[in-house]
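[1] Give me a 3D structure for the following:
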Amino acid sequence: MTDHPDLTLRVAEMADASSLAALSVEVWVATYLREGVGAAFADYVLQEHTPARMRAVIAAPTSHIIVSQNRMGIDGYIRVDMGAPAPVPGGPDVEIRTLYVQPRHHGRGLGRSLLSAALAHCAKQGVPAVWLASNAENLPAKRFYLSQGFDRAGETAFVLEGQSYLNDVFVRDCGLAKPPAD
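    Here you go, the predicted model:
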């Protein structure tokens, strides 16, 4: 499953909120701010990824967060939101809103393990399919999702202060509890 012998996957708890917020800032900045930090992006990331917002998500009955924890702390998480319609015709209404793994832990199977756990949770809830959006320029993420059985279903945009950023929309059936091995 992973090469982390001390890996634990578990449902997020309120006490995880600050760790999840810090991890979110780290991954978001490392992924999307490649050419410097502009005020709009800095304001967005610092307002969006706060302990208070994470506590609200953890408490929300429509959200489910699974964390990956090693002996030192949380190194990744996946967030599933029910009742979040896909921005493509006929798409599912359950979104994998976030799948973040600390960059230094990439390539060790954490993302695969978190995705597998989330899909198993969705299947147990009777969810037939899920969707997610990934920045169109994030080639490693796109390759990962395609390798895990997702199909590109269309596109949408992330809009920040009037600027639009293209995102690909991916859909996957939840009938299988485990994604295909890569």
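
[2] Going by C-alpha atoms from here, please, whenever you check contacts or count neighbours.
    Fine.

[3] Might you report the residue contacts of Val101?
    Val27, Asp75, Gly76, Tyr77, Leu110, Gly111 (Cα atoms under 8 Å, 6 or more residues apart in numbering).

[4] Show me the two of these that sit farthest apart.
    Val27 and Leu110 (14.1 Å; Cα to Cα).

[5] These two: which is more packed in?
    Neighbour comparison, Val27 and Leu110: the larger count goes to Leu110, with 27 against 17 (by other Cα atoms under 10 Å).

[6] I'd like the structure of this one too, to check against the first:
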Amino acid sequence: MITIREADSRDIDALQAIGCATYREHFSSIWTAEGIQQFLDQDFSLHTLRDSLATKSEHLWLLALDEQQHPIGFAKLNWARPTPGSGIPGAELQKIYLLKSQAGKGHGRRLLEHVLQRATDAGEPCLWLDVLKSNIGAQRFYASAGLRQVGEVPFNTDLEQIGMWVMACDLPGRSNRLSPRSPL
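    Now for the predicted structure:
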């Protein structure tokens, strides 16, 4: 069983370490060594993390801890972000990462369920994310939680042009803005 709690400035080192480790574990094949390092230096810099944690009105960082309270993953939500293709505002699940050693234990499902509940509690009409077109496993995972493909956005690394699917779901208690009739 994992514990999920809101991250704060005391967690910067843990977020940086997990962010860099998990991104390398999952995505090193789509970057050169130099390219991935530049990406990580920008995305998980202490300055970037500090700024993001300080703007709670815009971002929510959740930290997943194992039974011994060691960090094993995290999620980052951005509030009221327009869904690509439609502009419908919702909670963007920008990041959800778990260490590969924690895969298959149900932790990812628990973290995603927590994210969905937090977005619902915040009054967001929908939750959306983007996922690499080549990441079939992640697409199945999100689809099993009720998200569906509603669009696509470009994504390039220093090695290739990959592209991403935008996946989204309406949240309980809100109008079905992402219904099949929606212009997404």
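
[7] about what we covered before: quick check: strands, which of the contacts of Val101 of structure 1 are part of them?
    Among the contacts of Val101 of structure 1, the members falling in strands (DSSP state E) are Asp75, Gly76, Tyr77.

[8] Excluding covalently adjacent residues, which one is nearest to the last one?
    Nearest non-adjacent residue to Tyr77 of structure 1, counting by Cα to Cα, 6 or more residues apart in numbering: Val67, 4.2 Å away.

[9] Show me what the one you found aligns to in structure 2.
    Aligned counterpart of Val67 of structure 1 in structure 2: Leu63 (TM-score structural alignment).

[10] List the contacts of its match.
    Residues in contact with Leu63 of structure 2 (Cα under 8 Å, 6+ apart) are Ile4, Arg5, Glu6, Ala7, Leu15, Pro71, Ile72, Gly73, Phe74, Ala75.

[11] Same check on Phe44 of structure 2?
    When contacts are counted by Cα under 8 Å, 6+ apart, Phe44 of structure 2 touches Leu15, Gln16, Gly19, Cys20.

[12] Likewise for Gly91 of structure 1?
    Gly91 of structure 1 neighbours (Cα under 8 Å, 6+ apart): Pro85, Trp131, Val171.

[13] For the corresponding residue of structure 2 for the last one, give its distance to Pro89 of structure 2.
    The criterion is TM-score structural alignment: under it, Val171 of structure 1 has Ala168 as its aligned partner in structure 2. Separation of Ala168 of structure 2 from Pro89 of structure 2 (Cα to Cα, to the nearest Å): 11 Å.

[14] Repeat that for Ser29 of structure 2.
    33 Å.

[15] Pick out whichever of those two has more residues nearby.
    Between Ser29 of structure 2 and Pro89, Pro89 has the larger neighbour count (other Cα under 10 Å), namely 18 against 11.

[16] how much space between the closest residue to the more buried one other than its chain neighbours and Glu124 of structure 2?
    Spatial nearest neighbour of Pro89 of structure 2, excluding adjacent residues (Cα to Cα, 6+ apart): Pro82 at 4.1 Å. Distance of Pro82 of structure 2 to Glu124 of structure 2, computed by Cα to Cα: 11 Å.

[17] so what sits against both of these two?
    Counting by Cα under 8 Å, 6+ apart, the contacts common to Pro82 of structure 2 and Glu124 are Pro89, Gly90.

[18] Compare the two (neighbour count), which wins?
    Between Pro82 of structure 2 and Glu124, Glu124 has the larger neighbour count (other Cα under 10 Å), namely 22 against 14.
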